[in-house]
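Enquirer: build me a model:
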Amino acid sequence: MTDCSQPEAPMASLSGRYVYNGGVADNAGFVSAARQAYTQAELHNPMYALASPVYTQPAATAREGASSDDPVFTLHVDVDGTDPLGVVSGQVAGPEIAASTPAHFIGRVSENALDAGARKLVVDEFRFTWPDTGEVVDRLELVVAPGGGAPTAEVAFVVVGGGRRHGPYNVARESAHFRQIEVEVDIEEGAVAAEPYVTTMHPVRPMDLLEETLTLESAFAKAGLSIVRSPSGDAIKTTAAGADRRWSFPELHDAMQSHWSAFANRPQWKMWIFLAGLADSDSLGGVMFDADVREPGGVDRQGTALFTLCPHFHTPEGDYPTSNAPAPEAARRELFFNLIHESGHAFNLAHSFQKQEGTAWEPPPWMALENTPQALSWMNYPDEATPGGGSAAAWFYERFRFRFDDGENLFLRHAPGRFVEMGNETWFQNHGRVALGTVDPRLELVVRAPTDTFELGEAVFVELRLRNVSDGPVLAHRNLYPSDGLVEVAVTNPRGERRPWQPIARTRSTVATEVLAPGQALYRELNITMGQLGFPFKEPGPYRVEVSYHNTDGGTAAAVMQLHVRPPRSYDDGRAISTLFEAGVGRVLQAGGSRLMDEANDKIDWVADRLGEGHPASYYFGAVRAVPMAKPYKLLRGDSDEVQVAEEDPEFVERRLSPVVERPAEAADVVGHIVYRRLVDTYTDAVVETQNREQGRQAQSAMLELFRARGVVQPVLDDVERRVDELR
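Expert: A predicted model of the protein is given here:
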């Protein structure tokens, strides 16, 4: 691995993390006897068997020799250095640490005066309850002095009314950074290094921008975070992959779990960055490809992949660089930008234009979350922020100072650790609703499914159709999949709980636009069986699915549908189906298969066998087992720095997809026409490979007959008919 370490941003003279009496940790919670964290799903749903009784994990461990009456606390002081916010936050636990839930606060500095070499700070506009006494604290007074080594502070907590104080406590600064994260960076053979980047490399920039050599470390140091690069980074050899150098989502997820030396299916301040060559889509520049699954074993935000040879974003010949000349410098700039953008998602940062889409973390009212489509931040899309449309991003880069904005810095530096830590809480959610005044009457959005009634455990596929219902042309984007952030989905369950649905990836893709003629439509299937918050359809009853579409001009469209989930056909079926609702299985069902997650694959096979071939769930179970076997599959195992390739198995594909082609109407009702066609094409390719060409022709002919009977659009019928003719 190339050593890209560079001098970090100037260290704050006083800002950083201060601890007293050992400090409060970010990993307090509920654990098993083996100290493995329980998920919220395991704690709140008795359908999951617990490995042991539930134990509380202390938020802190008091230092030896401390007074039994002393509190334990950590303060984040943010008053100088790079982009200071004038904020102090903290966590405070009582002396009975094991039984104490830490109080968290974020306050604003209202007084900041220099006195005899020390800085006197007064912090207010916050409230929290002092542990053990129940008193409300609303003021913090600090005297911070540089000292001979690390700065120290004298800290007093003032109770409402000023009649009582806790302290003063003498506190030492533990670090000039607010948090520390270990990052392993692996780079594929032939991929392009994303760093370092010199801020003056491209001539389109703020005229007074200082020249800096930025790396992953220095970019996040500006936000107050310490990136420690793991020595385990590898150069990944891909000779065995031959001509197929493209990575699919299932291959990436398998690679992370198998190869990353620090992977653990639990929250941790660690992440993996994989600098790959190409994704299976030329328009995909990067992806945060592992996301929270609110089921047992579910962890999120641990892996980021950057596709350094992406033709659209990262090569001088691409549309994005040529629209932001000089192209070679633009390609380098965008590559580094996307490295920080995707890494920001791993810290749970939302896109700049999506910050208000529902949060579990509430920032203080004096710095409320706002959707800022033209924010000058790493978390924005430079071309979308730039007026005028297209790939031009000059307006953004003429103003961008290579930083996160103040709201993002507040989150990274001061939010409770569980919201920032990789694999912990998910706070960014979307709601799938739009303001009535933004609706574009020229666009009609429809969400539909072949059936409105599903069996418990059956895959739930819906189709989106965006149609121009006006008499004139309409410019619309084609990014109908929610991972790009322009389409939002929410599901209301039978108990009336409305929750967002998000896929288990966030992507940086080309925003592709198209002028829709009157009556013309765009289509996209969505597999909403499982998402970032787990399985939405886990119980019988009625459900509501809401979808919203956000166009590049600010116009919107919305749609809603109702569906029902039947009770299990028997008690034994219900028990078998309930074993599906865990994170490993969910990832396989959402990603479309895996060759390395053997435990999840075995569970899918076991449930399929118990339910029987005629159960609607069996069609998609067969699909997720067959599709990864339909072509050579890249494997990156933990004991190797070389990509291996597992060969295709057409006989296996034929066997597992036979129910799909033997019962075309039933299979199409389960997975929808778009996915059904894809599966029949996969089956056809497999049987042609095994010299059973006639079987492929029969499968295509049956699909053509079904599509004609159901009124599928003519271009699709023409394509299928051509395939039938080719197979004669």
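Enquirer: use CA for all of it now, contacts and neighbours both
Expert: OK.
Enquirer: any idea which strand is longest in this structure?
Expert: strand 103-115 (DSSP state E).
Enquirer: now the helix or strand just after that one: how far from the chain's centre is it?
Expert: Toward the C-terminal end, the helix or strand that comes next after strand 103-115 (DSSP states H and E) is strand 118-124. Taking Cα atoms, centre = their mean, to the nearest Å, one finds the center of strand 118-124 at 38 Å from the center of the full chain.
Enquirer: report all helices and strands that strand 118-124 contacts.
Expert: Under the contact definition 3 or more Cα pairs under 8 Å, 6 or more residues apart in numbering; DSSP states H and E, strand 118-124 sits against strand 103-115, strand 136-145.
Enquirer: one more, please, to line up against the first structure:
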Amino acid sequence: MFLRGEQVALVGQQALVSQGPLTQQFGGKLNGLPEPFASCSEAAIMATASDGVRRTVFIAGDMCVDWKHGVGAQYTGLLTGLANFGSHLPAEFRSDVDVLLQRPSVNPVVTLLIKGDRCTSITWGKGATYTGPLSGLPEAGWKKLPADMRGDFDHAVMLPNADGNFQTLFVKGDRAMQFDWIKGPKSIGAYAEVLAGLGALPAEYRRLRLPAAGRFTGTTAAGDSKVELRVDLAGEKPVVSGDFFDLADGVETYATSFILDGGTAVALPATIIGTVTKSDESGPPVQSVEVDKLAPGGIATLTLTGSDGAGPTVYTCDYVSRFLRTIDWEIDYVKDTEPPGQYATTEHQPLPAGLDKKIITVQSAFADAGIELRMAGKPNEVPVSEAGEDRHWSAAELHAAMAGHFSLYRDEPQWKLWNFIADSYINAEGKIDEADGVMFDDTDDVPRQGVATFYNVMKTADTLGTRDELFTYIHEIGHALNLAHSWQKDENIPPSPLGPCKGYGDKSFMNYQQDYREDPAATEGDEALFWKVFTWRFTPDELRHLRHGFYSDVVFGGSDMHTGGAHLADLAPPAPSRSGLRVQLSGREAFSHGEPVTVEIKVSLDGSRPTAQAADDLTPGGGHLSVLVTDPAGQVRPFRPIARPCGGHRAVTLDATTPALYGSAYLGYGAAGFTFPQPGTYRLQARYRAPDGSTVVSPDHSVQINPPADEADRAAGDLLLGDQQGTLLALRGSDAPQLADGNAALDRLIADHPDHPLTVHARLAKGANAGRHFLTLTDDGITVRTADTETSIDQLNAVVETTLDPGTDAGVDNITLNEAMRRLARAHARGGDLKEADAVLDQLVETFRVKDVPGPVLATVNEQAETTRAQLHAQP
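Expert: Take a look at the predicted model:
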């Protein structure tokens, strides 16, 4: 039975039996088979019920239907829930399985699943009796498989026994093999040479599924160097890339990477010679790569020749996988949430041109890109018995969760990613954010190791179980693999070209569906149009990055987000914006040793028109705003925050009533460490991506970092300059045990230097953190440290009093003051003192009235105060 969408061809040993829709086969006994199985089934297991009626289990993605012929569905749901079978499947065989074989026995029922050159044998009701290489099965014939027929099969079916032995027909590409489990292969050749009925298979069912890519690995004869090769023939021209690793004393250390672009398409075996691009200038250049085939048993030979003609150095590499990279994906999810499912393209009609009827999962989307996303064990449900109703996760809590709960974590680059499915996200101001997901970095120079997705946000938006949910997961994992938003690729280092409509026209996972447009003059996106043209693919340049990007630029824990070995001095100035907007940076222009650098951000009308559309996302490194920092030596780099939320922004119309948007950003510490590590003058420039796709550039804002004025300044500043302290300031405090030394330093600053101007920043972090409960992931579930209102009130009161003291220049900026005072009001309310909370909110409005801020700004402050007041009075 050969399936092609909803069509099926049945062949016997001698001829074609029938051809037509799947639901019309077997005398109509499959009529009523539900979608997606009627048109997207990927495999089937034929069996017989206890009453003698035939049953077929149809599999689509990770779902299945157990169909009793002429009766109907006996079970529909996850494959892992199929009675006596699904729960026994090893994790690696729960997706992307090549073929399934049902051994011709009724009791016990045994199914053999083959994936690549590995297999597992499941005895129904008992478990897996064998998992390992196909050649390791107990019957003698498996050890006699030829090298080119040891896996990656397209089709397999049991034939009638011969001489009492099991017989199997395997199909691989345009070749077939009749195989005896005891004696080995009986015949190998073209379809008709092996089985007459197979030769009668109609042409449309003969599509080859031979891999167009493969991964190989090998070492030098001396064993001092290893290479991992990626051979890719999927495009018009062959591409080979590779990563070199030094081997010394059993330790594998990354050295360099290369990309070899071939000149013409090739048929294997062939020698690929082309243009070499390297990640650095070390080591001899690549001369050629010779490949015999892309399949188990294949060999690739890499030859290096020195620039002086010395060598050659030869690596003989064995085939590893049809996937160019393999990732271990660890998932933890909070109780009452669940991991992503699947999407059947049959759910929406008509299909975009070029999109087949198929089942799409997060894993299959990356498999289509040549990337194996392998489940690292079973997803782990986290109990929430102590968390109560308030399960909003801050960046600090997410950071602590990854640092403490990522079981595969190591403080080094590795192909391992942690995915936490949480309830919702709470931003730095303590407000519930509408972000669908966030990619966040750990400290210690190991970025891009974790992503979080927010279940309740998707639930509220009614996207759970839909294509939008899958899109969110794939989008966030794309960021972790160092893919930028479609409209931000020109901020890459080195810059990448933008696609159509300044990137907003990309049919890609890295675009926002709601921002897609095809008309360069359009100022708003069209989500419905996006889904009409999106074929669930990355763009060609994104595929090249995923498949062939230099190791450090792709691997989790490698290079910083958006970086790849150059610097932004090469970035051409953007074209003049016609958005009607201007962006400005302001704030203090001089900072003392160790003092956190904060800037205020303003997006406003530029006077060219009475109204303009703006996005309210003013988070540096987010979807719309970036801040470029030029250090005293002239090097330019973007500021990258520790957490980068996706989505959650909303469009705002600026007009006479609302002429501007305001934000504040702490720039002192981010994913790349300290932004201002040395004294000197730094220049800051904001680049704001307006909703119409244009880029608005701010005037430069200079900040001077001064050396310590005296030993007291040095001692106080030094207590803020550790990586852990920087992380705590960026996260507004944290309970993470991994940041204990940083918290101790902040405590020493408060205790030893209570009157120093820098102490206000330690108090802000300690007060903000104390004023909220803190969710911590443990092996037993989620624990909750309740809010310490007394500490929060003491510390935040000190922040407010210091900032408002006319006799000192110490304190925080206006926007941070606003945030601190609203936090202080919440702390009083939590302590049961609504009267004092109201007094703080009244003081907030009066403070900004006295500051003589513009009328619209004062109106916004008053609205924020009244919204906070209403929330506090509404709480039980």
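Enquirer: mind checking the TM-score on these two?
Expert: The TM-score (TM-score structural alignment, normalised by the length of structure 1) is 0.80; 650 aligned residues with a Cα RMSD of 3.8 Å.
Enquirer: quick revisit: got the buried residues for the longest strand of structure 1?
Expert: Buried positions in strand 103-115 of structure 1, judged by neighbour count with 16 or more other Cα atoms under 10 Å: 103-109.
Enquirer: can you check stretch 646-663 of structure 1 too?
Expert: 646, 648-654, 656-661.
Enquirer: with secondary structure and distance to residue 278 of structure 1 added, can I get those in CSV?
Expert: Converted to CSV, those look like this (DSSP: H, G, I helix; E, B strand; the rest coil; distance: Cα to Cα, whole Å):
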residue, secondary structure, distance to residue 278 of structure 1
646, strand, 19
648, coil, 21
649, coil, 24
650, helix, 25
651, helix, 29
652, helix, 28
653, helix, 26
654, helix, 29
656, helix, 29
657, helix, 29
658, helix, 32
659, helix, 34
660, helix, 31
661, helix, 33
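Enquirer: as CSV, those with distance to residue 437 of structure 1 would be great.
Expert: Formatted as CSV, those follow (distance: Cα to Cα, whole Å):
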residue, distance to residue 437 of structure 1
646, 53
648, 52
649, 53
650, 53
651, 55
652, 53
653, 50
654, 51
656, 49
657, 47
658, 49
659, 48
660, 44
661, 46
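Enquirer: picking up where we left off before, any idea which of the helices and strands packed on strand 118-124 of structure 1 gets closest to residue 317 of structure 1?
Expert: Closest to residue 317 of structure 1 of those is strand 103-115 (Cα to Cα; 47.2 Å).
Enquirer: mind giving me the packing neighbours of that closest one?
Expert: So strand 103-115 of structure 1, by 3+ Cα pairs under 8 Å, 6+ apart, packs with strand 87-93, strand 118-124, strand 128-129.
Enquirer: hey, which of these is tucked in deepest?
Expert: When these are scored by mean count of other Cα atoms under 10 Å, the highest mean neighbour count falls to strand 87-93 (a mean of 24).
Enquirer: host element of residue 766 of structure 2?
Expert: Per DSSP H and E, the secondary structure element for residue 766 of structure 2 is helix 759-770.
Enquirer: helix or strand right after that helix?
Expert: strand 774-778.
Enquirer: what's residue 300 of structure 2 in contact with, if anything?
Expert: When contacts are counted by Cα atoms under 8 Å, 6 or more residues apart in numbering, residue 300 of structure 2 touches 216, 289-292, 316-319.
Enquirer: and what of residue 522 of structure 1?
Expert: So residue 522 of structure 1 contacts 464-467, 478 (Cα under 8 Å, 6+ apart).
Enquirer: picking that back up, which of the contacts of residue 300 of structure 2 are buried, as a PyMOL select command?
Expert: Buried residues within the contacts of residue 300 of structure 2, by 16+ other Cα under 10 Å, are selected in PyMOL with:
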select buried, resi 216+289+290+291+316+317+318+319
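Enquirer: do a quick rundown of the strands in the stretch 451-600 of structure 2.
Expert: 581-586, 590-591, 598-605 (DSSP state E, counting those that start in this stretch).
Enquirer: closest one to residue 682 of structure 2 among those strands?
Expert: strand 590-591 (10.2 Å).
Enquirer: distance of residue 799 of structure 2 from residue 637 of structure 2?
Expert: 32 Å (Cα to Cα, to the nearest Å).
Enquirer: can you check residue 443 of structure 2 too?
Expert: For residue 443 of structure 2, the distance to residue 637 of structure 2 - Cα to Cα - is 18 Å.
Enquirer: my read is that residue 525 of structure 2 contacts residue 505, right?
Expert: No - judged on Cα atoms under 8 Å, residue 525 of structure 2 makes no contact with residue 505 at a distance of 9.4 Å.
Enquirer: list residues touching both of these two?
Expert: Here residue 525 of structure 2 and residue 505 have 516-517 as joint contacts, going by Cα under 8 Å, 6+ apart.
Enquirer: same list (the helices and strands packed on strand 118-124 of structure 1) but as a markdown table, adding distance to residue 67 of structure 1.
Expert: Shown next, in a markdown table, are those (distance: least, Cα to Cα, whole Å):
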| stretch | distance to residue 67 of structure 1 |
| --- | --- |
| strand 103-115 | 20 |
| strand 136-145 | 21 |
